[in-house]
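>>> no sequence for this one, just the structure:
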């Protein structure tokens, strides 16, 4: 039997003051909040627009605009002639509020992005690359696997970290996200089960959904990896690909030790799962700590594929990443890649090759800056938001904060109205989960973080007030629980 709600019943539940402006947006926000906190269940048919407008005493156009906004955000599913039903959005579908396509001059503090500024070593590397660049002008400029100096530098770095690697095991890509897409395109298809951590890197979830993969999430009981749980998920779901982040996990900041890495690879071998290992944050230790070898160092049969990136250690504007795999897998990925973008930009490859020569100073510079920012953010949160809980990671770029209420999405809306763009927990999960969590990066300078946290405290007060909704200002860019 179909479930539905009447116009008068929903109007009583909404209970918005008639002078709220803009009313359509407040109505959409209220309905979204009702869905997220369970007071309005999913797969329930909502009233026709004219019926709800009559019950609320507003124009039908106002309700139509609110419903349209909810459809864009993924909270209403409509079929022409049949009505509209409540639903939860695909966490990979941001709709019109996607923070990655909004103007950069909107004035909001970008706390949704864990992206450090460029290293001070960049100008020197750019100059060196410009000097080297003309030597490559006699060729075609196309190299689907990447130029030799960069592949040699990446292979040498793996060797220094305890994983012997040849240059022919390296494929240079247009960033880590490009690498993730290539591997998932090659190894997954519609309906294929794929193991993911929950929470995890949101753009990896996007890539898996684009392939039509069936996500198999594994959580973190007590803020640690449960390797037995991961092995059980591999066995029960027959996953052929698993995406994991063992090095300063994004967003949790956890770091897997050598024993855990060996156990995870053994489980993958036992249940015939290939592991796609994201090492984007691997070089970003803030505190001194015991080193751990790359996960692939425990691999004996080519089932671990590693990806890395220049964006966290050096700069996000350097769209250079890489894949480390068997030479046979690199050739297969290169053929696939040639049909997409042929090759990475030469000048950026040369820049990163030069930056590898100064990796020690770059790591030290990042550790100093991230350490100062981590201390500033953690101190401000403890002073102004003591109800929120977090553990300071020993590296990486963000705090995974447990809120005092499951209201990350309303909090993100309230923060946007106060000049801060946030990354609420559901962006990092599957099927709208993790509403009690928030990722707060410490990749910005301490002064910017000191400006942001008081705004978060004001947003928390607004989001926690019953019946309170922030009135969007001219800079408002409210976010939806996805990415």
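Structure received. Because the structure is a prediction, the values reported are computed rather than measured.

>>> from now on I want contacts and neighbour counts done on CA atoms only, so please keep to that.
Noted.

>>> now do the contacts for residue 442.
By Cα atoms under 8 Å, 6 or more residues apart in numbering, the contact list for residue 442 reads 114, 370, 373-374, 377, 397-399, 449.

>>> now restrict the residues you listed to buried residues only.
Taking 16 or more other Cα atoms under 10 Å as the criterion, what is buried in these is 114, 370, 373-374, 377, 397-399, 449.

>>> doesn't residue 277 make contact with residue 245?
Yes. Using Cα atoms under 8 Å, residue 245 makes contact with residue 277 at a distance of 5.8 Å.

>>> quick one: which of these two has more around it?
For residue 245 versus residue 277, the count of surrounding residues by other Cα atoms under 10 Å is larger for residue 245: 26 against 23.

>>> which secondary structure elements does whichever strand or helix holds residue 63 sit against?
With secondary structure defined by DSSP states H and E, residue 63 is part of helix 60-73. Judged by 3 or more Cα pairs under 8 Å, 6 or more residues apart in numbering; DSSP states H and E, the packing partners of helix 60-73 are helix 23-36, helix 49-56, strand 76-79.

>>> and here's the other structure:
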């Protein structure tokens, strides 16, 4: 099978900032930028790079510059030339056996502090819920053990939680899934036809835009900023211009920026989506982890029937990541479509997990109170530590969630992540969160760990920043030095 090709146009989009922050010769800067994309996972292994002439035209440089960049990548082991296949992405031998430090999946050695996944330790209530759930196992064993809808008691508990938050919900509006990502992928399969436009935030949760792309969607992005939030004018214009089939949004404590959508922007989203026939998928995975202030009501309060606003929730962020329970709240008609499509991918959510979640949901308020105290301490100490150690960084203090979206000032996120890994800490670079790449000026930094690991993280980031030349104005450290 011939390798998948990366078009010159797509490569040019990924390489939009390739000359920023470096005084190196053009071919060296270009090869370094491609190297970052490979290490970052945004250009997968085995992909054929564009032809030299096509990429040169797309970037507005000479063919010689591209040829020399490719030659340097070949010398460094990041590209191999195959007869009839052109220049194909590869990993050097010294990197091929290691887990990719940039991707959110994979396993890293136990001596490294892995912060790619922003997640909390299990709440104490989880162990207690397991003990209570075991009492219901004999009754569960009397059944066949799986179905695609979900445990009736858990669905009732989820519906009750929505009702408590101001969104009246009936259990018939809820389907239980294997975590929120499963819900996103299932909705993408049902709501998107190949070639449909899907609006996503930029940056956004990586596995969400991957799921919509896999379903055949053509993605259009709207910007979200950690401090300014959503650009309402851009959101309205994009909705009207593209009339997307789906708009995937995280209106409360957005991942990764931590922003919360204002009431005015929510009205724009809801009103314009109604005129374009767009189904809004509102992901509340982080939504209840507010530290400061009062949470906004669920987006679907404006559409209690669930006809045009679909809600996604999860037990993983509040209770424990190992509890793989998510759910979809939508109109029963859409849920029926999801249930018809589901068996091609799975035959149901694990019963034992559902029994545990059923015990936990009524205790959500108490768990959240303890989580807020822990997260407030973690956020305040991490933000203060980063601001003191790296005053040139823009370090927001988000109102909730699990991470801060740090502005580095220069497009060196992947290089910084590689340098940090050499110091024993694994992070996800900003580029991972861009639907079309980019965001090399940003780094998502979790504050979910204990005090000792927070201190270690700040110290490692300070040393890594120095290692890539971060302290020098307008300089960029050599990627070769940190790979």
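Looks like it arrived, so ask away. Just so we're clear, the structure is a prediction, and the values are computed from it rather than from any experiment.

>>> returning to what we had before: closest one to residue 459 of the first structure among the helices and strands packed on helix 60-73 of the first structure?
Across those, residue 459 of the first structure has its closest neighbour in helix 23-36 (15.0 Å, Cα to Cα).

>>> what sits up against that closest one?
With Cα under 8 Å, 6+ apart as the test, helix 23-36 of the first structure has contacts from 14, 16, 20, 40-42, 62-63, 65-67, 69-70, 75, 86-88, 410, 469, 471.

>>> and for the corresponding residue of the first structure for residue 308 of the second structure, the neighbour number?
Matched by TM-score structural alignment, residue 308 of the second structure corresponds to residue 303 in the first structure. Around residue 303 of the first structure there are 19 other residues, counting by other Cα under 10 Å.

>>> contacting residues for the aligned partner of residue 343 of the second structure in the first structure?
Superposed on the first structure with TM-score structural alignment, residue 343 of the second structure falls opposite residue 338. Applying Cα under 8 Å, 6+ apart, we find residue 338 of the first structure in contact with residue 144.

>>> against residue 143 of the first structure, how distant is residue 338 of the first structure?
Residue 338 of the first structure is 9 Å from residue 143 of the first structure, where distance means Cα to Cα, to the nearest Å.

>>> same deal with residue 330 of the first structure?
Applying Cα to Cα to residue 330 of the first structure and residue 143 of the first structure gives a distance of 13 Å.

>>> these two: which has the busier surroundings?
Set residue 330 of the first structure next to residue 143 and count neighbours by other Cα under 10 Å: residue 330 wins out with 21 against 18.

>>> and the match of residue 308 of the second structure, how far from residue 268 of the first structure?
Residue 303 of the first structure is 8 Å from residue 268 of the first structure, by Cα to Cα.

>>> quick check: the most centrally placed residue in the second structure vs residue 117 of the second structure, distance?
Nearest to the geometric centre of the second structure sits residue 205, at 2.2 Å (Cα atoms, centre = their mean). Residue 205 of the second structure sits 11 Å away from residue 117 of the second structure, taking Cα to Cα as the criterion.

>>> just residue 76 of the second structure next, same as before
30 Å.

>>> just residue 105 of the second structure next, same as before
Using Cα to Cα, residue 105 of the second structure is found at 8 Å from residue 117 of the second structure.

>>> which one's more surrounded, those two?
More crowded of residue 105 of the second structure and residue 117, by other Cα under 10 Å: residue 117, with 16 against 11.

>>> just give me the neighbour total for residue 281 of the first structure.
Residue 281 of the first structure: 23 surrounding residues under other Cα under 10 Å.

>>> the second structure: which residue goes with that one?
Matched to the second structure by TM-score structural alignment, residue 281 of the first structure sits across from residue 286.

>>> surely its match and residue 256 touch.
No. Contact criterion Cα under 8 Å: residue 286 of the second structure and residue 256 do not qualify, at 10.0 Å.

>>> list the buried residues in the longest helix along the second structure.
In the second structure, with assignment by DSSP state H, the single longest helix is helix 364-389. Buried residues in helix 364-389 of the second structure, counting neighbours by 16+ other Cα under 10 Å, are found at 364, 367-368, 371-372, 374-376, 378-379, 381-387.

>>> stretch 189-208 of the second structure now?
Buried, per 16+ other Cα under 10 Å, within stretch 189-208 of the second structure: 189-192, 196-208.

>>> please, where are all the strands along the stretch 301-450 of the second structure?
For the stretch 301-450 of the second structure, the strands defined by DSSP state E, counting those that start in this stretch occupy 309-314, 326-329, 403-407, 425-426, 442-446.

>>> same deal with the stretch 101-250 of the first structure?
Under the criterion DSSP E, counting those that start in this stretch, the stretch 101-250 of the first structure contains strands at 109-110, 170-173, 193-197, 214-218, 241-244.

>>> output the contacting helices and strands for the last one.
Strand 241-244 of the first structure is packed against strand 193-197, strand 274-278, with contacts defined by 3+ Cα pairs under 8 Å, 6+ apart.
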